[in-house]
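> okay, here's the prediction I keep looking at, along with the sequence it came from:
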Amino acid sequence: MSLITVENISAGYGAGAVLRDVSLAVEPGEIVTIVGPNGSGKTTLLRALIGAVRPASGRIIRRPGLRIGYVPQKLHIDPTLPITVARFLRLPGGAPREAGARALERAGVPDLSARQMSSLSGGQTQRVLLARALMGDPELLLLDEATQGLDQPGSAAFYRQIEEVRRDTGCAVLMISHELHVVMSASDRVICLNGHVCCEGAPEIVSAAPEYRALFGTGTGGALALYRHEHDHAHDGGCDHAHSHGDTEAAE
C-alpha cells in the first residue's frame, strides 16, 4: 500500500481555506517534489501530513506504523545557547551518541559532532537537521524548502545527499522546492499545487503543462527559463498526459 494517501483534503487557518480538495499519494522509495507559487498551500500540506494542521474535510491515511522524518526550512537557535551538534541530536529523546554519529555520516557531515550549533553555516545547519530527521530511520522523509537561503552549489550538494539517502536507505522523499533544476534532476514525480493539484506527473510532462506555465511562465529566474529553452521542443502536451485528480485538474 502507499506510504501516505491524501484524499480530498481542505485545510487552512481560521476561516480561510488554503487547500481545497487536494488528493495525492506517496509510494515507497519514490522522490516526489511539490512546486507552486507563494501562498499555494505547500507548507500547509506538509504540516497536515505531519499532523500539525487538522484538515477541515477529507482524510489522510498513513500506513500503520509509518516512520516520518521532517526537515524544516530553517531552525532559529539563540546564539548564546551553548549546545553542541551531538547534544542537539540527542534532544529530546536521549538517543545514544552512536546513533547521532551514524546520522551525521549519512547526512554527509560526520565531522560536525563537537561543533557548537551557533557556529554552523546555513548549509551545515541544514545537514544537521537532515541528520536529526534520519535518527528515527524514516520510511518517508519530508523536506519543506530545506535549501532556502543556500547558494546554488550548496543546494545542489544538499539534494545530491538526499538522493544518496534514498539510495542507501530506500526511504521515500516528499519535498517542496522552488528550484526547477533540482526538481528535474532529483524527482521521480512532480506535483504542481496552487490551492489544488493543478497537474501531476513526470517532471518533463509537468513542465510542459499549460497549468504549470500559467503559474511559472514569467519572472521565475534563470533555472526555469533555461530548462524551458533547452527542453520544451522535445516535450509537447500537458496535464492531460499526467496523472490527474478529477476536478482538481482545472487551472485557477
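Okay, I see it. Residues are numbered from 1 along each chain as shown.

> C-alpha only now, for contacts and for neighbours.
Fine.

> measure the residue most central in space within the chain to Ala101 for me?
Closest to where the C-alpha atoms of the chain average out (CA atoms, centre = their mean) is Met175, at 1.3 Å. Remark: distance between Met175 and Ala101 (CA to CA, to the nearest Å) = 25 Å.

> for the residue nearest to the centre of the chain, give me its contacts.
31-34, 141-145 (CA atoms under 8 Å, 6 or more residues apart in numbering).

> and which of those residues is nearest Thr218?
Taking CA to CA as the measure, Ile34 is the one of these closest to Thr218, at 18.9 Å.

> following the lengthiest helix in the chain in sequence, what is the next regular element?
In the chain, assigned by DSSP state H, the helix with the most residues is helix 152-169. In the C-terminal direction, the helix or strand that comes right after helix 152-169 (DSSP states H and E) is strand 172-176.

> give me the distance from that following strand to the chain's centre.
For strand 172-176, the distance from its own C-alpha centre to the chain's C-alpha centre is 4 Å (CA atoms, centre = their mean, to the nearest Å).

> can you map out the strands along the chain?
Defined through DSSP state E, the strands belonging to the chain, from first to last, are 4-13, 16-26, 31-35, 57-62, 68-71, 140-144, 172-176, 189-193, 197-201.

> need those in TSV (columns: distance to Pro210).
Formatted as TSV, the entries for the strands of the chain read as follows, by distance: least, CA to CA, whole Å:
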stretch	distance to Pro210
strand 4-13	23
strand 16-26	19
strand 31-35	15
strand 57-62	27
strand 68-71	31
strand 140-144	25
strand 172-176	21
strand 189-193	11
strand 197-201	9
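
> this is the other structure I want to compare:
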Amino acid sequence: MELAPNTPDDVLVSISHLSVRFGSEFVLENIDLTLYRHQILTLIGPNGSGKSTLVKTLIGAVKPATGSVRVGAGLRIGYVPRRLHLDPTLPMTVKRFINLPHRQAPAAVEHALDEAGAGHLLQATMSHLSGGQFQRVLLARALLTRPDILILDEATQGLDQRGTAEFYRRIEAVRQRYGCAVLMVSHDLNVVMRTADHVVCLNRTLCCQGKPERVAASPDYQALFGETLFNREGADAFALYRHHPGEVADAG
C-alpha cells in the first residue's frame, strides 16, 4: 500500500536557509529541508558533517546563526539518543527509569513498553540490560509522549545486525501505528537505504537528497561513501514493510 503524495498540510517541520556557527566556524550552511507526516527521513554523512547539530537545532538545543526552523504548533517530539550513560552501581529498575523525571500513569508505561518490545522488562535492572533491550526502553520512554515526530540519533549504535534489524522493524510498526514522522541519524548506510523513504546526505552543506536509490546513484554520495556501499545482498535481513510517500526532491 502506498501513501498519497505529500501535501502542504502534511508538513511537520520546515527548515529554510539554515546555517549554524560555533565560534567563527560554520558547521551547517544554507540547509533547506522538509519533514512530512508518515515519512521516514534519514540523515547521513561523514563524521563532523553536522547531522547531530541539525537534530539539536530542530529540537531547540542549538540556535541557528541564520535561517529558520519551523515546527508545527503543538507537535509532540519523542527523542531516542545515540547513547545514555547511567551509573552501573545504581540499582535502578526500568520502571523507575521510565518514570523520570515525572511519574507516568502505570497503564501508559506498560503500553509504551509493550509497543517498544520491552513489556517483559518493567522490573529489570537497567544496568543488566543488553544493548538492544536498553534501546527498546529508550524508545518506550520516547513513545510516552505519543510523538508526532520520532527522532533517533544513531539509536542502533553498538547493536549487532540482528538487533539493528529488529529495532528498525519496531520503528516501522511505530510509524504505522502513530502516523508519525521518523527522523533518523545513522552511519549504517545499507540499513538506511532499505528503511528510509527519503535520504538526506550532509557534509556541512546539503550534498544530495531524495529516494534511497537516487541518492545512492548520486555522484556526491559516491564521492563520500563509494559506489559499492549500497547493494541488495542480504536485503532479507532488513526486509521491512515500506510506504513510499511522494518524493520531496531528486538527488543531485
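Perfect, I can see it now. Note that this is a predicted model, so its numbers are computed, not measured.

> give me the TM-score for this pair.
Once superposed, the chains reach a TM-score of 0.87 (TM-score structural alignment, normalised by the length of structure 1), with 231 aligned residues with a CA RMSD of 1.9 Å.

> what lines up with the residue nearest to the centre of structure 1 in structure 2?
Structural alignment (TM-score structural alignment) places Met175 of structure 1 against Met184 in structure 2.

> same question for Gln126 of structure 1.
Following TM-score structural alignment, the counterpart assigned to Gln126 of structure 1 within structure 2 is Gln135.

> how about Ile191 of structure 1?
When the structures are aligned by TM-score structural alignment, the residue of structure 2 matched to Ile191 of structure 1 is Val200.

> again, but for Arg20 of structure 1
Residue pairing (TM-score structural alignment): Arg20 of structure 1 is matched to Glu29 of structure 2.

> show me the contacts for that match.
With contact set as CA under 8 Å, 6+ apart, Glu29 of structure 2 has these partners: 17-20, 204-205.

> from these, which would you call buried?
Buried residues within the contacts of Glu29 of structure 2, counting neighbours by 16 or more other CA atoms under 10 Å: 18-20, 204-205.

> need these in TSV (columns: distance to Arg96 of structure 2).
TSV is the format used below for the buried ones among the contacts of Glu29 of structure 2 (distance: CA to CA, whole Å):
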residue	distance to Arg96 of structure 2
Leu18	39
Ser19	39
Val20	37
Arg204	39
Thr205	41
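
> circling back: mean neighbour count, the strands of structure 1: which tops it?
Looking across these with neighbours counted as mean count of other CA atoms under 10 Å, the highest average goes to strand 197-201: a mean of 27.

> tell me which residues are up against that one.
Where contact means CA under 8 Å, 6+ apart, the residues beyond strand 197-201 of structure 1 that reach it are 22-23, 189-193, 206, 209, 211-212, 239, 241-245, 248-251.

> would you confirm that His178 of structure 1 contacts Ala146?
No - at 10.3 Å, His178 of structure 1 and Ala146 do not qualify as touching, with contact defined as CA atoms under 8 Å.

> the two: who's more crowded?
For His178 of structure 1 against Ala146, the residue with the higher neighbour count under other CA atoms under 10 Å is Ala146, and the figures read 24 against 19.

> please say which position in structure 2 that one maps to.
The equivalent of Ala146 of structure 1 in structure 2 is Ala155 (alignment by TM-score structural alignment).

> that match touches Arg83, doesn't it?
Yes - distance between Ala155 of structure 2 and Arg83: 7.3 Å, which falls inside the contact criterion (CA under 8 Å).

> nearest residue to Leu129 of structure 1 other than its sequence neighbours?
Val71 (6.0 Å; CA to CA, 6 or more residues apart in numbering).

> so what corresponds to that neighbour in structure 2?
Under the alignment (TM-score structural alignment), Val71 of structure 1 maps onto Val80.

> any figure for the gap between that match and Glu154 of structure 2?
Taking CA to CA as the measure, Val80 of structure 2 and Glu154 of structure 2 are separated by 8 Å.

> ok, Leu129 of structure 2 next?
The spacing between Leu129 of structure 2 and Glu154 of structure 2, counted by CA to CA, is 18 Å.
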